[in-house]
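> got a predicted structure plus its sequence, pasted below:
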Amino acid sequence: MSRIAARFAKLKQEGRAGLVTFVMSGDPTPADSTALVNGLARAGADLIELGMPFTDPMADGPAIQAAGLRALKAGATLRKTLDQVRAFRVVDQDTPIVLMGYYNPIYRYGTEAFVAAAREAGVDGLIVVDLPPEEDAELCLPARAGGLDFIRLATPTTDDKRLPTVLRNTSGFIYYVSITGITGSGSADADSVAAAVGRLKAHTDLPVAVGFGIKTPDQARATAAHADAAVVGSALIDHIAANLGPDGGATPAMTEAAWAFVRSLAEGVRASRKG
């Protein structure tokens, strides 16, 4: 059983939803990013999405775009992202790591070489937002053959006719984007999330994680009442950005502020199904 499947099975056994946190690899520096990520699970993250910095992140809002630019300015590369996963696996063998980003850096690395290196580093899954299901032969199928889950996005505009195509080679979980538009640009209401999760569950047995609009512990709690996991990215990155020094580097308070926010989100998620 993959780490992702094992984690969702454990969450189901515990009768609760999970918290998925997204941060950008290398933001604001490789050392700061490594320290931050290595403490996310202790703060309450059940799964970790690690962004692969890219110069043209078309699906991302200002917060994540800025995080990617900070990381690139500090020398981030795809190889260094894989090194960060290796460092994480020294301290944590259980928490799933999903790399999220765009195909261009992977294409330049070489698909087969990347899949092998990612698997060796300890990566569990991929979310590549600019590869549609019609292009599964490019990366999805090689990734799955290499032992990596390939997670797809579904959106409010993914209708019942399109959904089977989206789900065809999806594994690990399905990521429901609860709003139309870029990351961090709005929030979905609980009723629409509940309806969307119900519709997805009619098409797949995969867990459903919901993201793109969760900014507070209360919103995480409301989402987790219906979904198998709540995903928080932009709001967490905002806490990182708020604790940078004048030179753009981390202050001593940065990791603690980020972990404290994750703890508050985790408390919200864990409270979602009590009583």
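Thanks, I have the structure now.
> from here on, contacts and neighbour counts on C-alpha atoms
OK.
> isn't residue 167 right up against residue 151?
No: taking contacts as C-alpha atoms under 8 Å, residue 167 lies outside contact range of residue 151: 9.0 Å.
> give me the more crowded residue out of those two.
Relative neighbour count places residue 151 above the other of residue 167 and residue 151, with 24 against 20, counting by other C-alpha atoms under 10 Å.
> if we can go back for a sec, what's the overlap in contacts for residue 167 and residue 151?
Contact criterion C-alpha atoms under 8 Å, 6 or more residues apart in numbering; residues shared by residue 167 and residue 151: residue 174.
> for residue 49, give me its contacts.
Here residue 49 is in contact with 20-23, 97-100 (criterion: C-alpha under 8 Å, 6+ apart).
> second structure for comparison follows:
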Amino acid sequence: MTQVHDTLAALRRDGSGALIGYLPVGFPDFQTSVDAAVAIAENGVDIIELGVPYSDPVMDGAAIQAATVQALAGGFKLAHVFEAVRQIRARVDVPVLLMTYWNPVIQYGPDRFADDLVAAGGAGLITPDLIPDEAADWLSASDRTDLERIFLAAPSSSDERLKTVSELSRGFVYTVSTMGITGARSEMDGAARALTTRLRAAGDNFACVGLGISSAAQVRDVLSYADGAIVGSALVSALAEGGVPAVAAKAAELATGKSQSK
């Protein structure tokens, strides 16, 4: 049993669901990114998802891409990720996952990456561009270190793929509500509910929905059928526009959607 799994299980027992908040490391600078992550945890976010800046963020929307560019221009190094996790975990008792494309992990070395993440207090990885069929190194490293591994499921996934993803994911399955890149949307895609239902049939893993959630009403809607609502672009935009106070306020607003969600 690992940190994210335990958090989701406890919330499910309480008849609620998780608010999962994404912010990139190093945006707008390293210390502010740490302070912002702490702030959202102190204002209702149950699980932190830290983004690892990458030079080719093909699955990220405009707000996150702009933040990534700024972080890289500001001198982001992969070592900053582990230091960020360490500092955040020293200040708040909230699970911290990393969202990372697979290439930086390959360059660093999967086993070394896993060891350093464990040492920093991290919970595991979300790997958007890594499919289970090609994840042998990560499956081995995460089994050895008991880190959580979160794979993506999309509306286009076959039932066989959903079964594999559910069996091999640990923590939850990242349930993509719409096809395409991330970014806040005014209306949630009905495919998310159908995909969550299919995942329930495929296995007993937790299902958390992401891509496009930007309001408390959408959080409430998603948590009526899923175990977690993942918010990224809306938090990044708030941080860009108003700093730590603004992202804290946005998290608190989103967290109101957790009430009476089930």
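That came in fine, so what should we check first? Please read all numbers here as calculations on a predicted model, not as lab measurements.
> for the contacts of residue 49 of structure 1, which one is nearest residue 109 of structure 1?
Using C-alpha to C-alpha, the shortest approach to residue 109 of structure 1 within these belongs to residue 99, at 14.6 Å.
> hang on, that closest one in a strand?
Yes: counting by DSSP: H, G, I helix; E, B strand; the rest coil, residue 99 of structure 1 is part of a strand.
> now do the contacts for it.
When the contact criterion is C-alpha under 8 Å, 6+ apart, the partners of residue 99 of structure 1 are 49-52, 123, 125-127.
> how near is the residue of structure 2 positioned farthest from its centre to residue 232 of structure 2?
Note on structure 2: the largest separation between a C-alpha and the mean C-alpha position, by C-alpha atoms, centre = their mean, falls on residue 160 (23.9 Å). From residue 160 of structure 2 across to residue 232 of structure 2, the span is 29 Å (C-alpha to C-alpha, to the nearest Å).
> what do you get for residue 19 of structure 2?
Using C-alpha to C-alpha, we find residue 19 of structure 2 at a distance of 11 Å from residue 232 of structure 2.
> report the buried residues of the longest helix anywhere in structure 2.
Taking residue count as the measure and DSSP state H as the definition, the longest helix of structure 2 comes out as helix 233-255. With burial defined by 16 or more other C-alpha atoms under 10 Å, the residues of helix 233-255 of structure 2 counted as buried are 233-240, 243-244, 246-252, 254-255.
> for that helix, give me every contacting residue.
For helix 233-255 of structure 2, the external contacting residues (C-alpha under 8 Å, 6+ apart) are 19, 21-24, 28, 32, 35-36, 39-40, 42-45, 61, 63-64, 67, 182-184, 212-216, 219.
> what about residue 59 of structure 1, is that helix, strand or coil?
Secondary structure assignment for residue 59 of structure 1 (three-state DSSP): coil.
> so it touches residue 185, yeah?
No: taking C-alpha under 8 Å as the contact criterion, residue 59 of structure 1 and residue 185 are not neighbours in contact, 10.8 Å apart.
> quick one: the helices in structure 1?
Along structure 1, the segments classed as helices by DSSP H run 3-14, 30-38, 40-43, 62-73, 78-91, 103-109, 111-121, 140-145, 163-167, 190-201, 217-224, 234-241, 254-270.
> so which of those is the most packed in?
Comparing the helices of structure 1 on average neighbours per residue, with mean count of other C-alpha atoms under 10 Å, the densest one is helix 217-224 at a mean of 24.
> OK, contacts around the closest residue to residue 138 of structure 2 other than its chain neighbours?
Beyond its immediate neighbours in the sequence, the residue positioned closest to residue 138 of structure 2 (C-alpha to C-alpha, 6 or more residues apart in numbering) is residue 110, lying 6.2 Å away. If a contact means C-alpha under 8 Å, 6+ apart, then residue 110 of structure 2 has 137-138, 141 as its contacts.
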